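> Provided below for reference: sequence and predicted model.
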Amino acid sequence: MLDSNQLARHCLSAFTHQVPAALAAFYRIDAGLLACDFQLQGMQASMHDAYLEHYRWLDPLQPKLCAAIDQPVIALRDGLAHQDPGSSQEYRRFLHRHQVVDVVEVIAHLGGRPALGVSLLRCQGQQPFQPDELHSLLALHGLMQMAAAGLQAAPPTDRLQTLTARERQIALLLQDGASNKQLARQLDLGLPTVKTHLINLFRKVGVSSRTELVSRLFL
């Protein structure tokens, strides 16, 4: 049986092989319909961090809005059609800054709610996703849905036992996509102290980024 890490790797490999994309991400969707526990393919950490800190709430394909559209495969144009023009324009500027020309989301459901997602992004030099490619993603979605239904997630508490209470707080906030500024505000710490905690936490867990940390502790 696949675990979450294996499912993420298989999904990213299969989806980008069938429908080529310059960048991709696999993520879990929490009970509040917030994307978390990202695994990235080809995407720079700086772009992902900027997204989490400044643009995720402007994303027309964020899980909450995808749930309202209620389709398993959702193209960027469909998300933009349901968003106000001001937010759309600002989010388009973010994509343009990173040379992204199109995005599509594939959403799997567990227990009647969105639970897992895959983002596929095409960049400058590639054409937008075509109708036949979206149809191919529908077929892959069925396989993703079946694999997701068999997941048995390991309890995160077992993996957090080696951390201090403060490190566990930080790890759980990182799981929800908190930025350094959000960590500082919620923990009532200065930014330099937050950065020191993160360096120590990364070293203890044996990772080099927050994405790797979340994957190691929670997937």
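Looks like it came in fine.
> okay, CA-based contacts and neighbour counts for the rest of this
Will do.
> how close does residue 127 get to residue 44?
Between residue 127 and residue 44 the distance, using CA to CA, to the nearest Å, works out to 21 Å.
> try residue 119
Between residue 119 and residue 44 the distance, using CA to CA, works out to 14 Å.
> what does residue 136 give?
Residue 136 is 27 Å from residue 44, where distance means CA to CA.
> so what touches stretch 60-72?
By CA atoms under 8 Å, 6 or more residues apart in numbering, the surrounding residues in contact with stretch 60-72 are 29, 33-35, 56, 74, 76, 79-80, 82-83, 88, 105-108, 114, 138, 141.
> buried residues, that stretch. List them.
The neighbour-count check on stretch 60-72 (16 or more other CA atoms under 10 Å) flags 60-64, 66-67, 72 as buried.
> distance between the ends of that stretch?
The first residue of stretch 60-72 is 15 Å away from its last residue (CA to CA).
> just after the top helix by length along the chain, pick out the following helix or strand.
When secondary structure is assigned using DSSP state H, the longest helix within the chain turns out to be helix 131-149. Downstream of helix 131-149, the first helix or strand assigned by DSSP states H and E is helix 156-159.
> any idea which helix or strand comes after that next one?
helix 165-175.
> other residues contacting that following helix?
36-37, 160, 183, 197, 201, 210, 213-214, 218.
> repeat for stretch 101-108
Counting contacts by CA under 8 Å, 6+ apart, the residues outside stretch 101-108 that touch it are 61, 71-76, 95, 114-124, 126-129, 137, 141, 144-145, 148.
> would you map the helices across the protein?
Counting by DSSP H, the chain forms helices over residues 4-18, 45-50, 63-69, 76-81, 85-97, 131-149, 156-159, 165-175, 180-187, 191-205, 210-218, given from the N-terminal end onward.
> adding another structure so you can compare the two:
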Amino acid sequence: MAGSAQDLGRYCLQAFSQQVPASLAAFYRIDAEQQACDFLLQDLQAPMHARYLAHYRAYDPLQPSRCMAIGRPVVSLGQGLACLPEVQGQTYRSFLAQHQVVDVVEIIAQVDARPVAGVSLLRCAGLGAFQADELERLLPLHGLMQLALSSQPPARQPMPELTPREQQIAELLRQGCSNKLIARALELGLPTVKTHLINLFRKLGVRNRTELVTLLYL
């Protein structure tokens, strides 16, 4: 995520969290396939995020494409689950419960009728579920986020040459994770992680993880 986009993401996370308190949050860009990418995390730990990307993204009722199908700018977890088969919903709820998350709300911004960015707000047990009046308070901020995004230059497509696994590893590298933490988060052996890193360096023509992160995200 380029510098200006990172600044916008931080501003959005701060503004939304001040208006409606959240335990964890994330800002992300939405690519041409309506997939979330280039995540900017707030109090959301890398292992949880990595497990989501590796094992639970497909079960997420609040993926951008599913939020777009619901047709609302602010979508609650309950609204999303109502559109999923029960088994998928139970799987995703189980993942959230493992991290003490009790509720989620998604805010999707569009430019020229295309989803371009989103904010996830997650609440743990201490804050309880989101209330209807809180969701209403998010709507004006959603409008401001769309206005700000409409003035942003078009973002380049992230990591077009990388496999899904390589994208997961690159995202964890951007967050400063060590090889051991990557292995634990993705449930891989250390030799496998090292092999992926060697392939990544060779594929992108970089010599180390610093150059890789600079090439992909700065």
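Arrived safely, thanks for sending. Just so we're clear, the structure is a prediction, and the values are computed from it rather than from any experiment.
> may I have the TM-score of the superposed chains?
Once superposed, chain against chain, the TM-score is 0.78 (TM-score structural alignment, normalised by the length of the second structure); 194 aligned residues with a CA RMSD of 3.1 Å.
> on that earlier part again, name the member of the contacts of helix 165-175 of the first structure with the most neighbours.
Sorting the contacts of helix 165-175 of the first structure by how many neighbours each has (other CA atoms under 10 Å) puts residue 37 first, at 25 neighbours.
> follow-up on the earlier one: tell me the one of the buried residues of stretch 60-72 of the first structure nearest residue 51 of the first structure?
When these are compared for distance to residue 51 of the first structure (CA to CA), residue 62 comes out closest, at 11.2 Å.
> what lines up with that closest one in the second structure?
Aligned by TM-score structural alignment, residue 62 of the first structure pairs with residue 63 of the second structure.
> can I get the buried part of the contacts of stretch 60-72 of the first structure as one ChimeraX selection?
One line in ChimeraX is enough to select the buried ones among the contacts of stretch 60-72 of the first structure; burial here means 16+ other CA under 10 Å:
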select :29,33,34,35,56,74,76,79,80,83,88,105,106,107,108,114,138,141
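> which of residue 119 and residue 44 of the first structure has more neighbours?
Neighbour comparison, residue 119 of the first structure and residue 44: the larger count goes to residue 119, with 23 against 11 (by other CA under 10 Å).
> wait, what's in contact with the more buried one?
With contact taken as CA under 8 Å, 6+ apart, residue 119 of the first structure is in contact with 24-26, 103-106.
> got it, and residue 59 of the second structure?
88-89, 91-92.
> among those, name the buried ones.
Going by neighbour count (16+ other CA under 10 Å), these have 88-89, 92 buried.
> stretch 181-196 of the second structure: which residues count as buried?
Of the residues in stretch 181-196 of the second structure, those buried under the neighbour-count criterion (16+ other CA under 10 Å) are 181-183, 185-186, 193, 196.
> can you redo those residues as CSV with distance to residue 164 of the second structure?
Rendered in CSV, the data for these read as follows (distance: CA to CA, whole Å):
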residue, distance to residue 164 of the second structure
181, 18
182, 14
183, 15
185, 15
186, 12
193, 14
196, 12
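> closest one to residue 6 of the second structure out of those residues, please.
Distance to residue 6 of the second structure, by CA to CA, is smallest for residue 182 among these, at 23.1 Å.
> okay but the closest one is in contact with residue 170, surely?
No: with the criterion set as CA atoms under 8 Å, residue 182 of the second structure and residue 170 do not qualify as a contacting pair; they are 9.8 Å apart.
> with adjacent residues omitted, what lies nearest to residue 150 of the second structure?
Distances taken as CA to CA, 6 or more residues apart in numbering put residue 111 closest to residue 150 of the second structure, at 5.8 Å, once the chain neighbours are dropped.
> that neighbour contacts residue 151, doesn't it?
No: in this structure residue 111 of the second structure lies outside contact range of residue 151 using CA under 8 Å: 9.5 Å.
> give me the more crowded residue out of these two.
When residue 111 of the second structure and residue 151 are compared on other CA under 10 Å, the one with more neighbours turns out to be residue 111, at 14 against 9.
> which ones are touching that one?
The contact partners of residue 111 of the second structure, by CA under 8 Å, 6+ apart, come to 146, 149-150.
> with distance to residue 13 of the second structure and neighbour count added, can I get the residues you listed in a markdown table?
Putting the contacts of residue 111 of the second structure into a markdown table (distance: CA to CA, whole Å; neighbours: other CA atoms under 10 Å) gives the following:
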| residue | distance to residue 13 of the second structure | neighbour count |
| --- | --- | --- |
| 146 | 14 | 18 |
| 149 | 14 | 19 |
| 150 | 18 | 15 |
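> show me which of those is closest to residue 165 of the second structure.
Of all the contacts of residue 111 of the second structure, the one sitting nearest residue 165 of the second structure is residue 149; the distance, using CA to CA, is 28.8 Å.
> where's the nearest residue to that closest one once chain neighbours are set aside relative to residue 148 of the second structure, distance?
In space, and not counting its chain neighbours, residue 149 of the second structure is closest to residue 111: 7.2 Å by CA to CA, 6+ apart. With distances taken as CA to CA, residue 111 of the second structure is found 10 Å from residue 148 of the second structure.
> what's the answer for residue 109 of the second structure, then?
Here the distance between residue 109 of the second structure and residue 148 of the second structure works out to 10 Å (CA to CA).
> one more: residue 5 of the second structure?
Taken as CA to CA, the spacing of residue 5 of the second structure relative to residue 148 of the second structure amounts to 10 Å.
> what of residue 204 of the second structure?
The value you get for residue 204 of the second structure to residue 148 of the second structure, if CA to CA is used, is 32 Å.
> what's the answer for residue 198 of the second structure, then?
For residue 198 of the second structure, the distance to residue 148 of the second structure (CA to CA) stands at 39 Å.
> same question for residue 115 of the second structure.
Applying CA to CA, the value for residue 115 of the second structure to residue 148 of the second structure is 14 Å.
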